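[1] Okay, predicted coordinates and the sequence, questions at the end:
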Amino acid sequence: METGSRNKTCEPIPWHRKNRRRGRRPHASGQPAQGNDLAAQIAETARKAVLDLFGPRLIPENPFLLEIKVTVHPGPVWRAEAELPVEQQIRAAVRETVARAEAYQYGRLYCYRCESSHCSHSVPPKPSCVFAGYAPTGLPRWEELPQVLLELRHPDVERLYSPRGRHFLTVFLDPEYLKHRQLDVFGRQSKTYDILGQIVFGFLDLVPPGTTPTKTERVAITLQAVESRRLDGSPRLDVNVLARFADGSLVLDSLSDGPAVNRRIFGAILEARQRIAALAPKSSNPRKSLPHDTCLRAQEILQRAARTLEHLGRQAARRTSHAEDRPRERRPTSKALQDALAASEEKVLSDVYRQTIVVLGPRNRVHVFSHQGRHVTSLVLDAESVQNRLKRQRWQPMEPEEVRRFRSRAAAHGSEREGDLSAGQEATRA
């Protein structure tokens, strides 16, 4: 009996029965469906990433694109490599998908007509434009800064066009001014993107990233204190800076590298952002709005920042850029070529932000050249400023061959300049 029973249980089991017992479905080729398994693994990893990063309340409702980049190396044993691990790529895609659904996006305004911060209406169309309020349908209105100041009857609008020195004006705008045209049905009372106060100021002459210091753009800046909502409904408090160069790049970073007045403006903006960020709720509560006192304090901080910017504007009107920078920099232009030819290779650096070449000379001298070897400017920087640029990898080492070619071009330009000066002196004597 035992033998018969044992033989019966050891009979071959059909493939489809084995698969059913193990929870698998048969495949037409007799092999497991590897492609389906891989897709299921990706979907499961994405699901876990959403739960891990945002919790069950923020699961996206609509399908979203998820791209994974790997490099496959054929050979006796095929292998795949990814610059970023596949799981991290999936988590990054999930994070971006959920983040794009939030109304607040740094550097972009929320458009109530399109119900998005990613439409063409959410950014200023030109560097000289500021946010002038919402239209009745919730469409953002962007106006030239002088036009907004004229609407407000600002007494000093003509200063924006003064040929002498550097002038910029600042004005604080009450939230009611920005919403008085907006209809309730198009977001006037909405907390999706609620502007608590706004500053507009300009014009500033700033250098866009990747251009030489001589190429500037006139820029106006909009600074907003904003209460908005996360996807789970909890409130958040931010300072949004709305300003872009003609190529679409953000303006704020360029303020930190410019003349002294620009750096003070940058500091005033950072201080306002830090103080308003400190008012933000420490924990999420989807059922509560920000307390009224918190909103008032955020508005007061912005008004204080406006007074600081007004003061800086008056200072800029009293002194030109050269008068402001000369005591600090004492530009040593006469030593530029000499230092460029004598500097060791590790002191000839590439400025990846300005797309120029920087030479570190003796006595804190710093010389800036174009890649063609033409001298652009010279200045004196303290050791801390130099180390700061090196630490941020804005100034990076160059290959020895690149340094050699640069020196040749700089020497050639120096010879041409000396020849021009000699010819001019001989002509003067004649």
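    Okay, I see it.
[2] hey, let's count contacts and neighbours off CA atoms from now on
    OK.
[3] Disregarding flanking residues, what is the spatial nearest neighbour of Arg229?
    Spatial nearest neighbour of Arg229, chain neighbours left out: Pro235 (4.7 Å); criterion: Cα to Cα, 6 or more residues apart in numbering.
[4] Go ahead and confirm that neighbour touches Val226.
    No - using Cα atoms under 8 Å, Pro235 makes no contact with Val226, being 10.2 Å away.
[5] in what helix or strand does Gly414 lie?
    Secondary structure from DSSP states H and E places Gly414 in helix 400-429.
[6] That helix packs against which elements?
    For helix 400-429, the packing partners by 3 or more Cα pairs under 8 Å, 6 or more residues apart in numbering; DSSP states H and E come out as helix 336-342.
[7] and whatever helix or strand comes next after the helix it packs on, what does it pack onto?
    The helix or strand immediately downstream of helix 336-342 is strand 348-351, counting by DSSP H and E. When contacts are defined as 3+ Cα pairs under 8 Å, 6+ apart, strand 348-351 packs onto strand 356-360, strand 395-397.
[8] and the residue nearest to Arg229, how many neighbours?
    Residues near Pro235, counting by other Cα atoms under 10 Å, number 22.
[9] any idea how far it is from Glu227?
    Going from Pro235 to Glu227 by Cα to Cα, to the nearest Å gives 7 Å.
[10] Over to Arg218?
    Applying Cα to Cα to Arg218 and Glu227 gives a distance of 29 Å.
[11] where does Leu204 land in three-state SS?
    Put simply, Leu204 is strand when judged by DSSP: H, G, I helix; E, B strand; the rest coil.
[12] surely it meets Val219?
    Yes - if you go by Cα under 8 Å, Leu204 and Val219 touch, sitting 5.1 Å apart.
[13] For Leu337, find the nearest of the helices and strands packed on strand 348-351.
    With distances scored as Cα to Cα, the stretch of the helices and strands packed on strand 348-351 nearest to Leu337 is strand 356-360 (9.6 Å).
[14] so what does the helix or strand that the closest one is followed by touch, helix or strand wise?
    Sequence order places strand 365-369 as the next helix or strand after strand 356-360, per DSSP H and E. If you count contacts as 3+ Cα pairs under 8 Å, 6+ apart, strand 365-369 packs onto strand 356-360, strand 375-380.
[15] Contacts only, for the closest residue to Ala411 other than its chain neighbours.
    Nearest in space to Ala411, with sequence neighbours left out and distances taken as Cα to Cα, 6+ apart, is Leu337 at 7.2 Å. Contact analysis of Leu337 by Cα atoms under 8 Å, 6 or more residues apart in numbering lists 375, 410-411, 414.
[16] and the comparison structure, right after this:
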Amino acid sequence: MPKPKRNNPAKGKTRSRAAESIHRRLQGLVKSLLDRDGSEAISGLPDVVELNLHVPVQLKTDDPHLSQKFAQNLVQQIEALRTEGEIEVHGHRSGHVHCYWCQQPDCEHSVPIDGHTVLSGWSATGLPLWKNLTNHLLAEAPELLDHIHGDTISPLALLVDGTDLLAEVLPQYLEGTTFAHPLAGLIVGGFPLQLPNHEMDHLALTALILETRTAKGTPKYRWNFIATPPKPFHLATLLGQEDTSPLARWISVLRTMLVGVQEEIEHRAREGKRMPMKECRQKVFKMLSEAQSILGTFNRRQDRKTQHAQERSNDPNRPTSAAIADVLASKRKDVFFDQRESTVIVRGPSGRVHVFTQNGIHVTSARYSPDSILLRIQRKRWVSMEDSDYLRFHEEIHQRLDQNRDEADGRNLGNA
């Protein structure tokens, strides 16, 4: 019986099973890196992509630097493909906000500088505007400042409307953009984060709801979480399903809630009863409000304080009432600069600690234990102020006091 013919390569061609194995492993590596952190980049790429690989081979000695250089080049190309695929699928780059000035989804302006910075909007020319969370709350929701200042840190979430975020952008920077529309979002902070040195920090992030449409016109909503955690933390890991931290659990709830909203929208569309855009957006905003309530916070209303804040304001023993007196009586050794929050700390008697902006605006007050104060000083989170900065801060305080007196005198004359 004749032996079956082997499926040999055509004459003149050589075959290396080892080389084929290397190619298959490279394909697997590329797919794995493209799928990393739940990315859907592959859906936005063609079936076949070309990698421009340079494979230097040292024949006489083993040089590990060549392997490192090859790996670096390969990973950079895959990351570029991942960015391209994600933008094609979602109209945005995960972990970045759109820059309408650069017309790029992931330029140098698209990420916050640190873990305490959040998105406050876009400039007239479309540049993302980033602001320290303390300063943002001071302007938008001062009643929430106690969540991130004091011995106890607690989570907060502030609802923001995409219309407000884009309010300053000139029309010519928005026309013709292919970016996903930032419909709304949550400014989030106060989630505890233990640093490698065992000091407790908190993470601030911007959670945007981005709106696109399918080919049939059905709205599609996705989360985009933007933050720059301190090293060695990685945002995707902090938000991942495997993490059981309060932040990860809350983010998991957010994702589940949005999936529910999206499924309802798509179910209506499949039945031929497409949900009007206005109703879709109302459902998204309702979901965001529910997400806020999960953290025990309230919608952003500048003219309304929480009951907790009102009770604290009415408490005669609260250290806030002594803030100005403690500042005026303070000596240089009692005034510090908080390097993490970029605020001024004034230490008063009986454990009173007052937080001010650098231009003299009172943020909040609290009582700290002696150990808590000492720990912050030892770890150089609170550092002594230079003489010039100390004098400048006191000048700011006195100018504000004089301004307040002048305004009070003016009101008294007007009422006379």
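    Received the coordinates, thanks. Model, not experiment: these values are computed from the prediction.
[17] quick one: TM-score?
    The TM-score (TM-score structural alignment, normalised by the length of structure 2) is 0.47; 245 aligned residues with a Cα RMSD of 5.0 Å.
[18] follow-up on the earlier one: turn the contacts of Leu337 of structure 1 into CSV, columns for distance to Trp395 of structure 1 and neighbour count.
    What follows is the contacts of Leu337 of structure 1, written out as CSV (distance: Cα to Cα, whole Å; neighbours: other Cα atoms under 10 Å):
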residue, distance to Trp395 of structure 1, neighbour count
His375, 17, 19
Ala410, 19, 24
Ala411, 22, 18
Gly414, 24, 18
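[19] and which of these is nearest to Glu96 of structure 1?
    Distances from Glu96 of structure 1 to the contacts of Leu337 of structure 1, taken by Cα to Cα, are shortest for His375, at 43.4 Å.
[20] Excluding sequence neighbours, find me the nearest residue to that closest one.
    Phe369 (4.4 Å).
[21] so who does the one you found touch?
    Phe369 of structure 1 neighbours (Cα under 8 Å, 6+ apart): 356-359, 375-377.
[22] if we can go back for a sec, roughly how far does the residue nearest to Ala411 of structure 1 sit from Arg407 of structure 1?
    Using Cα to Cα, Leu337 of structure 1 is found at 9 Å from Arg407 of structure 1.
[23] do the same with Glu300 of structure 1
    On the measure of Cα to Cα, Glu300 of structure 1 and Arg407 of structure 1 end up 54 Å apart.
[24] do Gly414 of structure 1 as well
    For Gly414 of structure 1, the distance to Arg407 of structure 1 - Cα to Cα - is 10 Å.
[25] Also Ser378 of structure 1?
    Using Cα to Cα, Ser378 of structure 1 is found at 17 Å from Arg407 of structure 1.
[26] Next: Pro146 of structure 1.
    For Pro146 of structure 1, the distance to Arg407 of structure 1 equals 46 Å [Cα to Cα].
[27] repeat for Arg314 of structure 1
    43 Å.
[28] what does Ser228 of structure 1 give?
    According to Cα to Cα, Ser228 of structure 1 and Arg407 of structure 1 sit 54 Å apart.
[29] May I see the helices and strands packed on strand 348-351 of structure 1 organised as a markdown table, with mean neighbour count and distance to Gln198 of structure 1 added?
    Below are those laid out as a markdown table (neighbours: other Cα atoms under 10 Å; distance: least, Cα to Cα, whole Å):
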| stretch | mean neighbour count | distance to Gln198 of structure 1 |
| --- | --- | --- |
| strand 356-360 | 23 | 36 |
| strand 395-397 | 19 | 36 |
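[30] Out of those strands, the one nearest Thr294 of structure 1 is which?
    Among those, the nearest to Thr294 of structure 1 by Cα to Cα is strand 395-397 (41.9 Å).
[31] So which elements touch that closest one?
    For strand 395-397 of structure 1, the packing partners by 3+ Cα pairs under 8 Å, 6+ apart are strand 348-351.
[32] in the strand it packs on, what counts as buried?
    If you call a residue buried by 16 or more other Cα atoms under 10 Å, then strand 348-351 of structure 1 has these buried ones: 348-351.
[33] what's the closest of the residues you listed to Asp194 of structure 1?
    Asp351 (39.9 Å).
[34] Quick check: the closest one touching Gln396?
    Yes - using Cα under 8 Å, Asp351 of structure 1 makes contact with Gln396 at a distance of 6.6 Å.
[35] ranges for the helices of structure 2?
    For structure 2, the helices defined by DSSP state H cover 17-34, 64-90, 133-140, 162-165, 171-174, 235-239, 246-270, 277-294, 307-314, 323-329, 370-378, 387-415.
[36] In three-state terms, how would Gly197 of structure 1 be classified?
    For Gly197 of structure 1, the assignment made with three-state DSSP gives strand.
[37] I misspoke; the intended subject was Val72 of structure 1.
    Classification of Val72 of structure 1 by three-state DSSP places it in strand.
[38] cool, and Val200 of structure 1?
    Val200 of structure 1 is classified as strand under three-state DSSP.
[39] Show me which residues of the strand or helix carrying Leu390 of structure 1 are buried.
    Using DSSP H and E, Leu390 of structure 1 falls within helix 383-391. Buried residues in helix 383-391 of structure 1, counted by 16+ other Cα under 10 Å: none are found.
[40] how about the helices in the stretch 151-300 of structure 1?
    Ranges of helices within the stretch 151-300 of structure 1 are 175-179, 252-255, 260-277, 292-318, based on DSSP state H, counting those that start in this stretch.
[41] Export the ones you listed as CSV, with columns for distance to Ala99 of structure 1 and mean neighbour count.
    Below are the helices of the stretch 151-300 of structure 1 laid out as CSV (distance: least, Cα to Cα, whole Å; neighbours: other Cα atoms under 10 Å):
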stretch, distance to Ala99 of structure 1, mean neighbour count
helix 175-179, 26, 17
helix 252-255, 22, 17
helix 260-277, 19, 18
helix 292-318, 24, 18
